[in-house]
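> Fold the stuff below for me.
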Amino acid sequence: MVNFNGQLHSKDSTFLNQDNRGLQYGDALFETLRVVNGKVFFWEEHYFRLMSSMRILRMEIPMEFTMEFLEAEIKKTVDANNLKDSGARVKLLITRQPSGFYIPTVNEIDFIIKVESLPDMFYVLSDKSCEVELFKDFYANPDMLSNLKTTNKILNVVAGVYAQENGYHNCLLLNNKKQVIETINGNLFLVKGTTIKTPPLHDGCLDGIVRKKLIELINGLEEFELIQESISPFELQKADELFSTNAISGIIPITKYRKKEFQVKVSKDLIGKLNARARLA
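Presented below is the predicted three-dimensional model:
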């Protein structure tokens, strides 16, 4: 079942048309959420990021769009898909209502909630290899729009096609200053000794929820120093460890970049702490 503006529809039904602005112009935002046993991981952070993003894009936020209202709609959709007692991947999509061309004539929104099952109840570190390469065909802009989780993800899609065509599992994206900002599907962290580095938001990386949570978590650990600083491609092969993060997988270890193979030690240590933080959130 899919939730469109509070009404449940079967997954094979048609409730959007060719005038949808997300389709026409990429005029949409989304949040991807992990829900376990009816609990939305880091819901408060997701909610406030969504509200902030809607304001930046000058979308009109409905009066009923409280944290409680949207959480109830998410849980209603999870329940309708018989996933109340298991793990679920939830996508909450916000689109400006059909009107106008590049200039919309209204700023009211529609929302869509879709749900899929997840194999694991909590974050589990993958033991699969993950070889990455730099994607240098196109670059991200280091600005606030790049921080938002919009449906304008053609850079990520083309990078994904490049990875498939060349036998890589993922790609590292660059901004137009040739700084490494993220992977196709997550924020990037680099470990060197006792220092953990992640790109700052002004470099153009996504303002990720798990990124934020890991920064808070690492800042509370005595054994590591967290730095938000630009990452040069030349640093990658000198790193002890690389990993990416997102709301569904938690932490994704990167095992190889060119001739360099990486440890997974810090990732293993942090995944348990992240699960503990998620259960308490």
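> alpha carbons only for contacts and neighbour counts from here, please
OK.
> Centre of the chain to whatever helix or strand Tyr162 lives in, how far?
Per DSSP states H and E: Tyr162 is located in helix 154-165. Mean-position distance between helix 154-165 and its chain equals 16 Å (C-alpha atoms, centre = their mean, to the nearest Å).
> name the helices or strands packed onto it?
strand 131-140, strand 170-175 (3 or more C-alpha pairs under 8 Å, 6 or more residues apart in numbering; DSSP states H and E).
> Could you check that helix and say which residues are buried?
Judged by neighbour count using 16 or more other C-alpha atoms under 10 Å, the buried positions of helix 154-165 are 156, 159-160, 162-163.
> what's the angle between that helix and strand 131-140?
150 degrees (axes from the mean of the first three to the mean of the last three C-alpha atoms, to 10 degrees).
> right, and the helices and strands packed on helix 154-165 - which one's nearest Ala88?
When these are compared by C-alpha to C-alpha, strand 170-175 sits nearest Ala88, at 23.5 Å.
> Downstream of the closest one, the next helix or strand is which one?
strand 180-183.
> List just the nearest of the buried residues of helix 154-165 to Asn275.
Asn156 (27.1 Å).
> so how far is Leu125 from that closest one?
23 Å (C-alpha to C-alpha, to the nearest Å).
> swap in Phe30?
25 Å.
> Next, the angle strand 170-175 makes with the helix or strand hosting Leu242.
Leu242 is located in strand 241-246, with elements delineated by DSSP H and E. Strand 241-246 and strand 170-175 meet at an angle of 80 degrees, taking the same axes, to 10 degrees as the criterion.
> chain center to strand 241-246, what's the gap?
Distance, centroid of strand 241-246 to centroid of chain: 12 Å (C-alpha atoms, centre = their mean).
> contact partners of it?
182-183, 185-192, 208-211, 251-255, 262-267 (C-alpha atoms under 8 Å, 6 or more residues apart in numbering).
> Could you verify my assumption that Glu31 touches Met51?
No. Between Glu31 and Met51 there is no contact under C-alpha atoms under 8 Å: 10.8 Å.
> Just want to know which of the two has more residues nearby.
Glu31 (19 against 16; other C-alpha atoms under 10 Å).
> so what's the more buried one up against?
Glu31 touches 46, 50, 91-93, 149, counting by C-alpha under 8 Å, 6+ apart.
> That one should be in a strand, yeah?
Yes. Looking at Glu31 with DSSP: H, G, I helix; E, B strand; the rest coil, it is inside a strand.
> Give me the distance between it and Phe41.
Counting by C-alpha to C-alpha - Glu31 and Phe41 are separated by 12 Å.
> returning to what we had before: look at Phe30 and Leu125 and report which has more neighbours.
Neighbours per residue (other C-alpha under 10 Å) separate Phe30 from Leu125, with Phe30 holding more: 20 against 17.
> one more, for comparison:
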Amino acid sequence: MINFNGNIVLKDSNILTENRSFLYGDGVFETVKIVNGKILFLEDHYFRLMASMRVVRMEIPMNFTMEFFEEQILSLVKRNNLVQSSRARITMFRNDGGYYLPVTNDVSYLIHATALEEISYTINTNTYEVDLFKDFYITKQLLSSIKSTNKLLNVTASIYASENGLDNCILLNDTKNVVEAIQGNIFMLVGNKLITPPVSEGCLNGVMRKQVLALAKKLPELTVVEEIISPFDLQKADQLFLTNVIKGIQPITKYRKKEFTTTLAQELTTLLNELIAV
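Coordinates of the predicted model:
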């Protein structure tokens, strides 16, 4: 028997009592965008998920191929009639048993999907204000570059942003350099130089980050680099924007007292939509 919200119930009636992702954050996940029955950037998502599982020493099922990954997601999307535009999350977690030390490295998975309103990526140029989140810091290590189910820092930063009327927060690492936003990688344009922090700074190895880097390198007027960004550098920027696979590119229009233009974000969004041909 267990106590669940003040009620004594059978232990087996609550599947979370032994779930390692719930108890210890012992899980990794991917969030994908599906458009017209196609998972965007499928290969990048698949290999990042496999790499994440290897980092945390999970056993990868023999049948967990990219084709299996695709079929499981698309069958759910179709069953829920979400084929036109949707997002899906696949969470891999180590099977029940043990405390910090698991009794097995075998895994189970959970997929859920929800509808999205937009098919193409759209650019939002409305006021989008950010500030630094300095209560907690990201550590510069390999675990920071994967999507684990332990996201307390991001959750707390989201609450802070809401309490302070912000649209997002910029996260810092343990050497007080800029890493990323709560839910996306960050890019900074200074003159003709487009800069994003290297993964070694602790940022997520984002799928959309990879696409935007490749697209930006095709623009002859830009120099594209991965370099350390300090909070002071943000004040010198001409443009700032965030990237993730669901939203695409989100321009930042205001950081503290400085306001930014959005022209590069708009240009890259056009190129992104041409790339996915939706």
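> In structure 1, which residues correspond to stretch 215-226 of structure 2?
The aligned range for stretch 215-226 of structure 2 in structure 1 is 217-228, by TM-score structural alignment.
> Repeat that for stretch 177-186 of structure 2.
Against structure 1, stretch 177-186 of structure 2 falls on residues 179-188 (TM-score structural alignment).
> what do you get for stretch 130-140 of structure 2?
Against structure 1, stretch 130-140 of structure 2 falls on residues 132-142 (TM-score structural alignment).
> Report the distance from the matching stretch to the chain centre.
17 Å.
> what does it rub up against?
So stretch 132-142 of structure 1 is contacted by 146, 155, 159, 162-163, 168-176, 178, 202-205, 254, 256-258 (C-alpha under 8 Å, 6+ apart).
> Just the buried residues of the residues you listed.
146, 159, 162-163, 168-175, 202-205, 254, 256-257.
> can you point me to the longest helix in structure 1?
For structure 1, the helix that runs over the most residues, judged by DSSP state H, is helix 265-280.
> Test my guess that Ser200 of structure 2 contacts Ser144.
No. With contact defined as C-alpha under 8 Å, Ser200 of structure 2 does not reach Ser144; the gap is 9.2 Å.
> Please pull up the equivalent of Trp273 of structure 2 in structure 1.
That one is not Trp; residue 273 of structure 2 is Asn. Using TM-score structural alignment, Asn273 of structure 2 pairs with Asn275 in structure 1.
> wouldn't its match be in contact with Met121 here?
No. Asn275 of structure 1 sits out of contact with Met121 when judged by C-alpha under 8 Å, with a separation of 10.2 Å.
> any chance you could map the helices in the stretch 51-200 of structure 1?
67-80, 144-147, 154-165 (DSSP state H, counting those that start in this stretch).
> which helices and strands sit right next to the shortest one?
Translated: helix 144-147 of structure 1. Helix 144-147 of structure 1 packs on no helix or strand, going by 3+ C-alpha pairs under 8 Å, 6+ apart.
> That helix vs structure 2, mean deviation?
Average distance, helix 144-147 of structure 1 versus aligned residues of structure 2 after superposition (mean C-alpha distance after the TM-score superposition for structure 1): 0.4 Å.
> before we move on, what about the last one?
In the superposition against structure 2, helix 154-165 of structure 1 averages 0.7 Å from its aligned positions (mean C-alpha distance after the TM-score superposition for structure 1).
> What span of structure 2 is that helix aligned with?
Counting by TM-score structural alignment, helix 154-165 of structure 1 corresponds to residues 152-163.
> Pull the distance from the match of stretch 177-186 of structure 2 to the chain's centre.
The answer for stretch 179-188 of structure 1 is 10 Å, by C-alpha atoms, centre = their mean.
> Then stretch 211-225 of structure 1?
Distance, centroid of stretch 211-225 of structure 1 to centroid of chain: 19 Å (C-alpha atoms, centre = their mean).
> Return the set of buried residues in it.
So, applying 16+ other C-alpha under 10 Å, buried residues of stretch 211-225 of structure 1: 211, 213-215, 218, 224-225.
> for stretch 51-66 of structure 1, same thing?
Those would be 51, 53-54, 57, 59, for stretch 51-66 of structure 1 by 16+ other C-alpha under 10 Å.
> First-to-last residue distance for that stretch?
10 Å.
> contacting residues around that stretch?
Against stretch 51-66 of structure 1 from outside (C-alpha under 8 Å, 6+ apart): 29, 96, 107-109, 148-149.
> How far does stretch 226-246 of structure 2 sit from its chain's centre?
With C-alpha atoms, centre = their mean, you get 16 Å for stretch 226-246 of structure 2.
> Equivalent analysis for stretch 131-149 of structure 2, please.
Worked out by C-alpha atoms, centre = their mean, stretch 131-149 of structure 2 lies 12 Å from the chain centre.
> next one: stretch 56-71 of structure 1
20 Å.
> try stretch 105-122 of structure 2
12 Å.
> ditto for stretch 260-275 of structure 1
Distance, centroid of stretch 260-275 of structure 1 to centroid of chain: 19 Å (C-alpha atoms, centre = their mean).
> Give the buried residues for that stretch.
261-264, 266-267, 270-271, 274-275.
> How about the contacts made by the match of Asn273 of structure 2?
Asn275 of structure 1 neighbours (C-alpha under 8 Å, 6+ apart): 122-123.
> Same check on Ser85 of structure 2?
33-36, 115-119.
> related to what we said a few turns ago, give me the subset of the contacts of strand 241-246 of structure 1 lying in strands.
Per DSSP state E, strands hold the following members of the contacts of strand 241-246 of structure 1: 182-183, 186-192, 251-254.
> Tell me the secondary structure at Phe48 of structure 1.
helix.
> For it, what is the corresponding residue in structure 2?
In structure 2, Phe48 of structure 1 lands on Phe47 (TM-score structural alignment).
> Just give the number of residues close to its match.
By other C-alpha under 10 Å, neighbour count at Phe47 of structure 2 equals 13.
> Tell me the spacing between it and Ile123 of structure 2.
28 Å.
> Check structure 1 and tell me which residue is nearest its centre.
Asn246 (4.8 Å; C-alpha atoms, centre = their mean).
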